[in-house]
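1. sequence plus the predicted model coming up.
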Amino acid sequence: MRLRHIEVFNAIYTVGSVSGAAKILNITQPTVSKILKHAEDQLGFKLFKRIRGRLVPTDEAEVVYRETKTINDQVASLQKIVNNLLKGDSGQLKLAAIAALGLECIPKAVLEFRRRHPNAKFEIQTCHHDHLHATILEQDKDIGIAFNPQKQRGLEEVLLGTGEFVCIYAGDEFDDYPDRIKISDIGNRPCIGIENSGPLGDLLNSLINESNTESVTDIVAQTYFVALNLVAMGGGVAIVDEFTARSSGIAKVKYKALDPPLEFMVKAIYKDSKPLSKLGMHFLDFFKKEILDKREPLY
């Protein structure tokens, strides 16, 4: 029996009439009758007999039904999966993100997305900015999310939003300052430095050099998140991205935006020879609208 034969057979078996099967399958009655006859001709026996105007399964049909029910259920399940894939509601998505986003912001987005789309599955990896491009190019992950990722052959970019640098502190040293502070306001306060922080580090160093400010850096952290925790424990102040500043850490810290603002872009990257799946596009759209666009504005 062909798959179409099984589909028509199960429909007639379920409703007991050609007309009812035609409605379920959204095809004409003559088409149902033709497919049924073709199936019976191939099998060499009748599948139904007409009793008081109703098609009743033969003994052979009962056996066929038991054997084909699993196939029919699998086809229905496959159709449901395909529909979910088309809507971007299911499948698997492998994400890589820099630590500033991958330790809290991305996990929050994934959990919120799965509450709405429980059939979606995720893998999440945090990695250093320098390793992100290789992770995507080697197809270890589907999408990478970072700040100001450098353009590289073989990768496409999607702009998700923007962010700013802020100064984080744990005491009261900037409580009486305006909503935005200048780099020079940091003065000689102990400052947590960030080691090899990629394009954002270059951006920040340029601003510091232009301000002719000399900071006292006795501790250098490898990531913004480590700097956040050092500040929370009283280790000094630090200039980090606003997403790190807003995250939990071991204790809440305070933060002030910079004057003038120092902005950066939040982008997704993916391999140009491997277009984004429906799930990938759906998640990035969700991440932009529900996570990035809805955060509280800086002053």
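-> Thanks, I have the structure now.
2. all contacts plus neighbour counts: C-alpha atoms, from now on.
-> Will do.
3. after the lengthiest helix in the chain, heading C-terminal, what element do we hit next?
-> The residue-count maximum for a helix in the chain (DSSP state H) belongs to helix 59-87. Stepping forward along the backbone from helix 59-87, the first helix or strand reached (DSSP states H and E) is strand 91-97.
4. and that following strand with helix 59-87, angle?
-> 30 degrees (axes from the mean of the first three to the mean of the last three Cα atoms, to 10 degrees).
5. what's downstream of strand 91-97, the next helix or strand?
-> Following strand 91-97 in sequence, per DSSP H and E, is helix 99-102.
6. so which elements touch that next one?
-> strand 120-126, helix 224-232, helix 242-246 (3 or more Cα pairs under 8 Å, 6 or more residues apart in numbering; DSSP states H and E).
7. give me the buried positions along that helix.
-> By 16 or more other Cα atoms under 10 Å, the buried positions in helix 99-102 come out as A99, A100, L101, G102.
8. what residues does it touch?
-> With Cα atoms under 8 Å, 6 or more residues apart in numbering as the test, helix 99-102 has contacts from 96, 124-128, 145-146, 223-225, 241, 243-244.
9. now E67: how far from I6?
-> 10 Å (Cα to Cα, to the nearest Å).
10. more neighbours, those two?
-> Taking other Cα atoms under 10 Å, E67 and I6 do not tie; I6 has more neighbours (20 against 11).
11. quick one on the thing from earlier: just curious, which of the buried residues of helix 99-102 is nearest to Y177?
-> A100 (26.3 Å; Cα to Cα).
12. quick one: that closest one from E263, how far?
-> From A100 to E263 the distance is 15 Å (Cα to Cα).
13. then R246?
-> 16 Å.
14. which parts of the stretch 151-299 of the chain are helices?
-> Listed in chain order, the helices of the stretch 151-299 of the chain (DSSP state H, counting those that start in this stretch) span residues 183-186, 198-211, 224-232, 242-246, 278-286.
15. most distant residue from the centre of the protein?
-> Within the chain, R52 marks the point farthest from the mean C-alpha position, 57.1 Å out by Cα atoms, centre = their mean.
16. next up, a second structure to put side by side with the first:
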Amino acid sequence: MLNLRQLEIFRAIMVAGSLTGAGRHLQMSQPAVSKAVRRMEDLVGFQLFRRIHGRAQPTPEATNLFREVDKVFYSVSIVEKYARDLRDAQTGVLTLACTPTMSCSFVTGAIARFRRQRPKVRIWLQTATTKEILDLAASAQVDLGVIYSPAEHPAVSVTPLFETELMCVMAPDHPLASKASLRPSDLAPHAIITNMRSERFYELLNAAFQKEKLVCDAIIGTNSTITACSLAQEGSGVAIVEPMGVRELFPRTVLRPFRPSIIVTPRIVRPRQVALSRVGRSFLTILQQQRPDLK
């Protein structure tokens, strides 16, 4: 069976038209090229070239063979280019997961910036709950995930991004919309909407209310920040939620910081035992540089 090196020699002779020219191109001596041709002819079982006036005249069989060999080397060139692109993080596949609100905020901003630099990379962005994202990262089904809550999982590596804070979201005509910030004492007389899924944040809210000897009485509980903000936008109460994506999704709402401040930190999660690809490392750098405008 012919190997790739033999096919390369055969192709060089066909292109150069002589054994000497092929040898010069391949940096081989003419006797070495002649020996390679004889070996190839033994393998294929027919003559490849005739020497006519110092030129290597291909036989009809060699001409037919060259058509197929040329296809092989075209495919090899595609593979080589793909390998170079992988080396330079210009191609490949990037799999991501984040919460629905963050998919409309700084994560998609980072993707847009990444795409401008590497338009050939294919991206799969999946929205999911925090628990689902942790499971996806732990089982190496995604390269990177972005969540709010602290993550403790032996199979997951966690990297904090930046700090932000819980915000109060309400309709523009809400009685509290004119205030610069809102405390438990401001909120207590009004309907409160919370994302009950975010247990840690709900616990911190309760603690803030208890310090003022008040009860955080969530009139409406939901498992979705988007639903909480939609309810607030329609005048059902004040939603106290993580801020990412709220302005983008609900431009008709008013956002006010909750006081005392409750810090939330978006975090990157990824499989601990799987090395991040060049493409993944490139996107991670951009994600770490991306800062949302929450003003």
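-> Ah, there it is. All figures in this text were calculated on a predicted structure; none of them were measured in a lab.
17. quick check: TM-score for this pair?
-> Once superposed, the chains reach a TM-score of 0.80 (TM-score structural alignment, normalised by the length of the second structure), with 288 aligned residues with a Cα RMSD of 3.3 Å.
18. okay, buried residues for the longest helix of the first structure please.
-> Here helix 59-87 of the first structure shows A61, V64, Y65, T68, N72, I81, N84, L85 as buried, counting by 16+ other Cα under 10 Å.
19. list the helices and strands it packs on?
-> helix 3-15, helix 278-286.
20. which one, of these, ends up nearest to P199 of the first structure?
-> helix 278-286 (22.2 Å).
21. closest one of the contacts of helix 99-102 of the first structure to A232 of the first structure?
-> F225 (10.7 Å).
22. hang on, the earlier thing: for the buried residues of helix 59-87 of the first structure, which one is nearest V158 of the first structure?
-> Closest to V158 of the first structure, out of all of the buried residues of helix 59-87 of the first structure and judged by Cα to Cα, is L85, at 21.1 Å.
23. so who does that closest one touch?
-> G91, K278, L279.
24. quick check: closest non-adjacent residue to the last one.
-> Read that as L279 of the first structure. Nearest residue to L279 of the first structure in three dimensions, chain neighbours excluded: G88, at 4.0 Å (Cα to Cα, 6 or more residues apart in numbering).
25. my guess is that neighbour contacts L284, does it?
-> No. Taking contacts as Cα atoms under 8 Å, G88 of the first structure lies outside contact range of L284: 11.0 Å.
26. joint contacts of these two?
-> Common neighbours of G88 of the first structure and L284 (Cα under 8 Å, 6+ apart) do not exist.
27. using CSV, please lay out the contacts of helix 99-102 of the first structure together with distance to R153 of the first structure.
-> Listed next are the contacts of helix 99-102 of the first structure as CSV, based on distance: Cα to Cα, whole Å:
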residue, distance to R153 of the first structure
A96, 18
I124, 24
Q125, 22
T126, 22
C127, 20
H128, 19
I145, 17
A146, 17
T223, 26
Y224, 28
F225, 30
D241, 27
F243, 28
T244, 29
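28. of those, buried ones?
-> 96, 124-128, 145-146, 223-225, 241, 243-244.
29. re earlier: winner for burial among the helices of the stretch 151-299 of the first structure?
-> helix 224-232 (a mean of 23; mean count of other Cα atoms under 10 Å).
30. related to what we said a few turns ago, from the buried ones among the contacts of helix 99-102 of the first structure, which is closest to D202 of the first structure?
-> For these, the nearest to D202 of the first structure is D241 (13.4 Å; Cα to Cα).
31. to which residue of the second structure is the closest one aligned?
-> Taking TM-score structural alignment, D241 of the first structure has E242 as its aligned residue in the second structure.
32. do you know how far its match is from P100 of the second structure?
-> 12 Å.
33. got it, and K35 of the second structure?
-> Distance from K35 of the second structure to P100 of the second structure, by Cα to Cα: 66 Å.
34. A208 of the second structure too?
-> 27 Å.
35. scan the first structure for its longest strand.
-> strand 155-169 (DSSP state E).
36. so how far does it sit from its counterpart in the second structure?
-> Superposing on the second structure and averaging over aligned pairs (mean Cα distance after the TM-score superposition for the first structure), strand 155-169 of the first structure comes out at 1.9 Å.
37. in that strand, which residues are buried?
-> Buried residues in strand 155-169 of the first structure (16+ other Cα under 10 Å): L155, E156, E157, L160, G161, G163, E164, F165, V166, C167, I168, Y169.
38. show me what that strand is in contact with.
-> 137, 228, 231-232, 236-243, 245, 253-258, 261-272, 284, 287-288, 292-293.
39. out of these, which are buried?
-> Buried residues within the contacts of strand 155-169 of the first structure, counting neighbours by 16+ other Cα under 10 Å: 137, 228, 231-232, 236-243, 245, 253-258, 261-271, 284, 287-288, 292.
40. out of the residues you listed, which sit inside strands?
-> 238-241, 254-258, 263-271.
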